[in-house]
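A.B. asks: this one's sequence-less:
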């Protein structure tokens, strides 16, 4: 009977998984260098890999050795025949899980993850660490760097249309004429609404950089005659009103003061008798995977933007402060997203006369 591994206990879990920054960075470097793609394309020796990746062969060998120990790669004992394991194949660019792009240090999210070196300061102050590392807030950084913004859009667009089909189908669009999507990204939600309710027209409000990309996406979807994209800052008075205003995965990006300001802007844009729909990540008592993803996202919101994943009750309290009354709250699943999200409907509180501006054509 073999002796137990020194890593088969809590100390081993701490060393290998929880207290170890080496392995996560090694995996990100492998993803950035596209090591698995090169291996699967037939380059399985260290010299060839170093040439393909533009790296120092001896340093690369040390990286590979750790990836073999951690079960990401295998083989290569004779200097050739290195190959990915089943785990390592998750880092292939064409793998359905799309993890290589999420871990690529040249991409928006993995690059932003480097700001976690400032997590201690973020926890002490409640302020995001991203601006300290990169010199400007997350969204300003993306707006100023088209390549970075494009990488972020590509990650967010992964099965985006299908992801939004569930909330679009869950809502009653009867009698709705105009939907204003505030901070609507590339327009995937409005496109799902357009498929669910052919009589509805939409307006998408975004910063200039994302707005330009949204116009292209809307045109490619053949919806330019039904969806108008407007440049603007949603902390300013909103340029149009609508009978339905939507905030989709926006509130969690902002701390409470800013989230309240945004809800008030949206309340002002809801026409009398209309609704505000808030689609957000649900902080519910789901299963282990769902809760893990929720806490992961919550800490990213803190470090990247100073935002937070809120409970349903916390969103309801903010909405009440913004002069809104809750009509419904439900949890919605998605066949393409590994978590659930909350869908909340609001209208003006009794006596609130917000939403008196004219509707733009």
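C.D. replies: Yep, that arrived. All of these numbers come straight from a predicted model, not from anything done at the bench. Residues are numbered from 1 along each chain as shown.
A.B. asks: can we go C-alpha only for contacts and neighbour counts from here?
C.D. replies: OK.
A.B. asks: hmm, residue 325 and residue 319 touching each other?
C.D. replies: Yes: the criterion here is C-alpha atoms under 8 Å, and residue 319 meets it with residue 325 at 7.2 Å.
A.B. asks: now do the helices in the stretch 151-300 of the chain.
C.D. replies: Here the stretch 151-300 of the chain has its helices, by DSSP state H, counting those that start in this stretch, at 160-170, 188-196, 208-220, 256-269, 288-305.
A.B. asks: and here's the other structure:
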């Protein structure tokens, strides 16, 4: 019996540390214990939690190096400051149990259900699917929008520079969120006009993004679901990190809306991780358990699109995480 392997697998499978980090962030402990720190009893009183239980949690966080013992009780280490709310690294949203990212991660407790049925575990855990949950709880939608904006932030320069966006006079960003990508495309290509479609209040925030980038005179914003008819006649319909959030049935509905609206000589552009190229196995499981989606492979995209008369022209590696798949209508060049 290999004791090292047993210990390693036990460490991989253990839930104590992942949950301790999530609870620490949810309670705001890294922020509260900055500087000189504070005594367990004082923090417990402020938070309305059990001092004995909080002491156990802080003891484990100290073993992880997130906090350290101090004359005053416990204080956040430089390492632990990575979990502070102002660290601007996306971890708070990913771990906080009452933000979109952290809440969604807890759907992994339903992974067996997802593997058995091929369906999302999120609705089984929370009684409604991810998108209905966002609609019901505005603070979740707000945190989700922030999460998406943060996730793209560092990749936007390469997404913009890696493709000839200037070939299109008009681009509709379908489900474009706060508009950070479309704003960057328009800023870099002064001849291009844009149109963003997303739900409220996301659409309103996108308008502010376009104003901040001084491109508001070349862009429209429509507050609408992408399951409804899209603005017609544009030369390009951009789906960035959209299709992997949906099962095939809903992905077909989204593509059908794009095909119904696109100019006959236009393009449907899909930007997202692609299975076998830039996918991540953990993220792949997350797409399944949260949304019932997945990171599709090139041949799966080709099959999905062909049902709508779309032909895959090219696949471009834009970043180390995302590809661009360019589709045209069959019979056009």
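C.D. replies: Cool, the structure landed. Because the structure is a prediction, the values reported are computed rather than measured.
A.B. asks: need the overlap of contacts for residue 319 and residue 325 of the first structure.
C.D. replies: Residues touching both residue 319 of the first structure and residue 325 (C-alpha atoms under 8 Å, 6 or more residues apart in numbering): residue 346.
A.B. asks: neighbour count winner among these two?
C.D. replies: Neighbour totals were compared for residue 319 of the first structure and residue 325, and residue 319 leads with 25 against 20 (other C-alpha atoms under 10 Å).
A.B. asks: quick one: map that one onto the second structure.
C.D. replies: Aligned counterpart of residue 319 of the first structure in the second structure: residue 305 (TM-score structural alignment).
A.B. asks: separation between that match and residue 164 of the second structure?
C.D. replies: As judged by C-alpha to C-alpha, to the nearest Å, residue 305 of the second structure and residue 164 of the second structure stand 22 Å apart.
A.B. asks: what does residue 149 of the second structure give?
C.D. replies: Residue 149 of the second structure sits 22 Å away from residue 164 of the second structure, going by C-alpha to C-alpha.
A.B. asks: comparing these two, which residue is more hemmed in?
C.D. replies: Taking other C-alpha under 10 Å, residue 149 of the second structure and residue 164 do not tie; residue 149 has more neighbours (19 against 10).
A.B. asks: burial of residue 286 of the second structure, as a residue count?
C.D. replies: Neighbours around residue 286 of the second structure, by other C-alpha under 10 Å: 23.
A.B. asks: residues contacting residue 17 of the second structure?
C.D. replies: Contacts for residue 17 of the second structure (C-alpha under 8 Å, 6+ apart) come out as residue 60.
A.B. asks: residue in the first structure matching it?
C.D. replies: Residue 17 of the second structure maps onto residue 23 in the first structure, by TM-score structural alignment.
A.B. asks: residues in contact with the aligned partner of residue 105 of the first structure in the second structure?
C.D. replies: The alignment partner of residue 105 of the first structure in the second structure, by TM-score structural alignment, is residue 97. The contact partners of residue 97 of the second structure, by C-alpha under 8 Å, 6+ apart, come to 22, 23, 26, 103, 106.
A.B. asks: please redo it, this time with the cut-off set to 7 Å
C.D. replies: 22, 26, 103 (C-alpha atoms under 7 Å, 6 or more residues apart in numbering).
A.B. asks: contacts for stretch 45-56 of the second structure?
C.D. replies: Residues from elsewhere that reach stretch 45-56 of the second structure, judged by C-alpha under 7 Å, 6+ apart: 40, 41, 44.
A.B. asks: re the thing from before, what's the closest of the helices of the stretch 151-300 of the first structure to residue 84 of the first structure?
C.D. replies: Evaluated over these, closeness to residue 84 of the first structure peaks at helix 288-305, with 25.1 Å, by C-alpha to C-alpha.
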